[in-house]
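Visitor: When you get a sec, could you give me coordinates for this:
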Amino acid sequence: MQERLFCIRVGHLLPFSMPDSNTTHFTNPSTFILQGIPGLEAAHVWISIPFCAMYILSILGNVTILFIVKREPSLHEPMYYFLCMLAITDLVLCTSTIPKLLSIFWFNSREIGFSACLTQLYFVHTFSVIESGIYVAMAFDRYVAICDPLRHSTILTNNVVAKIGLAVVLRGAVLALPYPFLVRQWPYCRTNIIPHTHCEHMAVVKLACADIRVSTYYGLFALISRITFDVLFIALSYTQILRAIFHLPTKDARLKTFGTCSSHLCVILTFYIPTLFYSFTSRFGHNLPLHFHVLIANVYLLVPPMVNPIIYGVRTKQIRESLIRLFPHKGTKVLS
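Guide: Modelled structure (predicted):
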């Protein structure tokens, strides 16, 4: 009798009926309900304003980077090819989550189909891994350019850059592939309400009424293996770069050479610090408020795509000059 009452209560929470009165779980719910930011529902409209502004800046900034690099033949070099890969990745990463977030905040459109949820989850994790891999590729480019400049053009040919880009994409696609399969295999019997703004892996599997240690361990393994490899490679590259910089004969040469790497270092810190902070707090920060976890999750997905074009636009002389050259003719006509 107790089991039957429990099933009735759970069924009342779900927007679909149970296939059998004796069934106490469903494997694939037809829809999930995204709650948004739990505890801050009354402020959703106000919170949407900075999120919308950051999303617009992300789109404008990254599209501008792509346009400038395509337009300027002098920027058709490995460094800027990797920058274009980063811009495309950032566009996909923020677009896979923010439109749905805004629809929740503005139109209370909380439902997301089970397959759509898995697709969103896969895209978020795939392109997060791809972005990390692009930072490794950019670090390698800076290492060759500074430590072995005479061979830079022969080592990083267009063919090599394309192969590196393909390897980065394949690694992301393969490493994230188990996530949707693991989510699909669990039975769900508690609720289909996800206390989040998007289908984040841990937020979804925590709804399962099963031993989810496989999902938890794989997520932790994927995070640590990726971050360990990528951060270690980047650290080794910049160790060699700094050694080469300090061996330059003059202070001006050292500052100029370090300036070419400073934008990349800023972008790396902007990506890895929020990513690591969110990943570990979502698993071990059980005493932190739920809305804090959700806000941090959105920050690490939205802030890097927004600030990356700004950092490269401000700190990279070639991009800055190319951007300025887009406007002088209009200004001349107005003055005349």
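Visitor: From here on, just use CA atoms for contacts and neighbour counts.
Guide: Noted.
Visitor: Break down the stretch 201-336 of the chain into its helices, ranges please.
Guide: 201-205, 213-246, 251-284, 290-315, 317-324, 328-335 (DSSP state H, counting those that start in this stretch).
Visitor: Looking at those helices, which is nearest to Cys84?
Guide: Evaluated over the helices of the stretch 201-336 of the chain, closeness to Cys84 peaks at helix 290-315, with 10.2 Å, by C-alpha to C-alpha.
Visitor: Counting by contacts, list what the closest one packs against.
Guide: Judged by 3 or more C-alpha pairs under 8 Å, 6 or more residues apart in numbering; DSSP states H and E, the packing partners of helix 290-315 are helix 44-71, helix 78-95, helix 251-284, helix 317-324.
Visitor: quick one: it to helix 251-284, angle?
Guide: Helix 290-315 runs at 160 degrees relative to helix 251-284, counting by axes from the mean of the first three to the mean of the last three C-alpha atoms, to 10 degrees.
Visitor: immediately after whichever strand or helix holds Gly11, which helix or strand?
Guide: Using DSSP states H and E, Gly11 maps to helix 2-13. Counting by DSSP H and E, the element after helix 2-13 in chain order, helix or strand, is strand 31-34.
Visitor: Other residues contacting stretch 41-55?
Guide: The contact list for stretch 41-55 (C-alpha atoms under 8 Å, 6 or more residues apart in numbering) reads 37, 94, 98, 102, 105-106, 302-303, 306.
Visitor: If any of the residues you listed are buried, give me the ChimeraX selection for them.
Guide: The buried residues among the contacts of stretch 41-55 can be selected in ChimeraX (16 or more other C-alpha atoms under 10 Å) with this line:
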select :37,94,98,102,105,302,303,306
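Visitor: Out of the contacts of stretch 41-55, which comes closest to Ser153?
Guide: Set against Ser153, the nearest of the contacts of stretch 41-55 by C-alpha to C-alpha is Met306 (30.6 Å).
Visitor: What distance do you get for the closest one to Leu40?
Guide: Met306 sits 24 Å away from Leu40, taking C-alpha to C-alpha, to the nearest Å as the criterion.
Visitor: Could you do Leu269 as well?
Guide: 29 Å.
Visitor: How about Pro328?
Guide: From Pro328 to Leu40 the distance is 46 Å (C-alpha to C-alpha).
Visitor: Verify the stated contact: Glu200 with Thr119.
Guide: No: taking C-alpha atoms under 8 Å as the definition, Glu200 is not a contact partner of Thr119, at 10.8 Å.
Visitor: One more, so I can put them side by side:
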Amino acid sequence: MILFNSNITIFLTAYGPPGPLSYGVFFVILVLYLATVFSNVTLMLIIFFDSALHKPMYIFLFNLAVNGLIGSSAVCPTIMQYLLEDLKSISFTGCVMQTFFINVYATCAYAILMVMAYDRYVCICRPLQYHSIMTPTKVRLLLGAVYTFSLCAVGGQLYLASKMPICKYIINKLFCVSLAVVNLACVKSAIYSMYVLGLLIVFGLLPLFLVILSYIKILSVSVKASKTAQRKALKTCAPHLITFINFSFATFSSVIYSSFYDYLSDEVSVFMSVHFILVPPLLHPVIYGIRTQDIRISMSKILRKRKFLH
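Guide: Just a heads-up that it's a prediction; the model follows:
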């Protein structure tokens, strides 16, 4: 199977030679990556240590933070390494594994955002039954389904990609993405194309449809409620809605980057590629930290305890 042939080397040609511009981009990505790691780890620790946050919404948010770290860590260290090196090469196995983790990040993020929308729907539209519906067992089942389906689906894509014969060895991008890897094949696979189309429907269009449907139902209930209830619903849903729109925009940018790279300027291409794997994981914990009162309260409690101990 070609996938595990480490003798195949792929060259990434989208980089220029090391110089002031490369060092500047390296510094920007390093700062953003460190901020991403810090913000997500901080959010995870706050949720983990504060038992008051051991609720479905924050458990889903914890998993979203873990997923964000997986996505950014799959790409950023490699980009920073290539910015400082003359030769930008990666084994075919490493290239395929990079696309695997990127696709897991994308599919899991959308799936987690979908179950978070379901959680918000139950909270607002069926508040009296919320605790009987969103039980710990139900939360574990939802997260189990998210990871199982995502890993199996992306694993199937990985397997089909590995069966294609490779006769090209150059990718004109900053990192490996599915479309670029498939374009290395000597012949196109109709089965692979149909499989990827199925993935886009199941992990792209379906979550989008269900999230929109959830918010239509939330909006219909909120319109009939009191002003106080409407404000509460807005506070509850705003972080998730902002996060979902942000990630959808980043995904759209990634599709444009993958499909139309040759027609974009270098600056736009760099922005689109980095935006997908850095901006959502960085903004998600910031959005929830600013917009969610429970997290702000928990953070202030931790800071007061730390100050008191000193």
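Visitor: what's the closest of the helices of the stretch 201-336 of structure 1 to Glu131 of structure 1?
Guide: The nearest among these, by C-alpha to C-alpha, is helix 251-284 at 8.8 Å.
Visitor: who does the closest one touch, helix- and strand-wise?
Guide: Here helix 251-284 of structure 1 touches helix 114-147, helix 213-246, helix 290-315, going by 3+ C-alpha pairs under 8 Å, 6+ apart.
Visitor: what residues are up against the equivalent of Tyr218 of structure 1 over in structure 2?
Guide: When structure 2 is aligned by TM-score structural alignment, Tyr218 of structure 1 is paired with Tyr195. Contacts here follow C-alpha under 8 Å, 6+ apart; on that basis Tyr195 of structure 2 touches Gln157.
Visitor: before we move on, the earlier item: mind putting the contacts of stretch 41-55 of structure 1 into a markdown table with distance to Leu156 of structure 1?
Guide: Listed next are those as a markdown table, based on distance: C-alpha to C-alpha, whole Å:
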| residue | distance to Leu156 of structure 1 |
| --- | --- |
| Ile37 | 45 |
| Cys94 | 29 |
| Ile98 | 35 |
| Leu102 | 41 |
| Phe105 | 45 |
| Trp106 | 47 |
| Leu302 | 31 |
| Val303 | 30 |
| Met306 | 28 |
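Visitor: any idea which of the contacts of stretch 41-55 of structure 1 is closest to Val124 of structure 1?
Guide: Val124 of structure 1 lies nearest to Cys94 out of these, by C-alpha to C-alpha, at 8.5 Å.
Visitor: distance of the alignment partner in structure 2 of the closest one from Ile79 of structure 2?
Guide: For Cys94 of structure 1, the aligned position in structure 2 is occupied by Ser72, per TM-score structural alignment. According to C-alpha to C-alpha, Ser72 of structure 2 stands 11 Å off from Ile79 of structure 2.
Visitor: So which residue of structure 2 lies furthest out from the middle?
Guide: What lies farthest from the middle of structure 2 is His310; by C-alpha atoms, centre = their mean that is 37.6 Å.
Visitor: Against Thr107 of structure 2, how distant is it?
Guide: 44 Å.
Visitor: Map Ile245 of structure 2 onto structure 1.
Guide: Aligned counterpart of Ile245 of structure 2 in structure 1: Leu269 (TM-score structural alignment).
Visitor: separation between its match and Ile88 of structure 1?
Guide: 19 Å.
Visitor: With neighbour numbers in mind, choose between these two.
Guide: Relative neighbour count places Ile88 above the other of Leu269 of structure 1 and Ile88, with 19 against 12, counting by other C-alpha atoms under 10 Å.
Visitor: Who's the closest spatial neighbour of that one, skipping the chain neighbours?
Guide: In space, and not counting its chain neighbours, Ile88 of structure 1 is closest to Asn62: 7.3 Å by C-alpha to C-alpha, 6 or more residues apart in numbering.
Visitor: Val294 of structure 1 contacts Thr197, doesn't it?
Guide: Yes: contact criterion C-alpha under 8 Å: Val294 of structure 1 and Thr197 qualify, at 7.1 Å.
Visitor: what residues are up against Leu160 of structure 2?
Guide: Neighbouring residues of Leu160 of structure 2 by C-alpha under 8 Å, 6+ apart: Tyr192.
Visitor: Structure 1: which residue goes with that one?
Guide: Match for Leu160 of structure 2 (TM-score structural alignment): Leu182.
Visitor: What of Val96 of structure 2?
Guide: Checking TM-score structural alignment: Val96 of structure 2 goes with Leu118.
Visitor: ok, now which ones touch that match?
Guide: 180, 183, 199 are the contacts of Leu118 of structure 1 under C-alpha under 8 Å, 6+ apart.
Visitor: Tell me the spacing between it and Glu321 of structure 1.
Guide: 42 Å.
Visitor: rewinding a little: what about the contacts of Leu118 of structure 1, which one has the most neighbours?
Guide: The contacts of Leu118 of structure 1, ranked by neighbours (other C-alpha under 10 Å): first place Cys199, 25 neighbours.
Visitor: which secondary structure element contains that residue?
Guide: Going by DSSP H and E, Cys199 of structure 1 is not in any helix or strand.
Visitor: how about it, what's its match in structure 2?
Guide: By TM-score structural alignment, Cys199 of structure 1 lines up with Cys176.
Visitor: correct me, but that match touches Gln98?
Guide: Yes: using C-alpha under 8 Å, Cys176 of structure 2 is in contact with Gln98, at 6.4 Å.
Visitor: neighbouring contacts of stretch 185-194 of structure 1?
Guide: Contacts to stretch 185-194 of structure 1, defined as C-alpha under 8 Å, 6+ apart, come from residues 10, 13-14, 24-29, 31-35, 203-205, 207-210, 212.
Visitor: buried ones in that stretch?
Guide: 186-194.
Visitor: Please give the three-state secondary structure assignment for the residue nearest to Leu199 of structure 2 when sequence neighbours are not counted.
Guide: Counting by C-alpha to C-alpha, 6+ apart, Leu199 of structure 2 lies nearest to Ala153, which is 7.2 Å off, once chain neighbours are set aside. Secondary structure, DSSP: H, G, I helix; E, B strand; the rest coil: Ala153 of structure 2 is helix.
Visitor: Quick check: Ala153 of structure 2 vs Ser248 of structure 2, distance?
Guide: From Ala153 of structure 2 to Ser248 of structure 2 the distance is 20 Å (C-alpha to C-alpha).
Visitor: List the contacts of the closest residue to Thr270 of structure 1 other than its chain neighbours.
Guide: Nearest non-adjacent residue to Thr270 of structure 1, counting by C-alpha to C-alpha, 6+ apart: Pro304, 6.0 Å away. Contacts for Pro304 of structure 1 were tallied using C-alpha under 8 Å, 6+ apart; they are 90, 267, 270-271.
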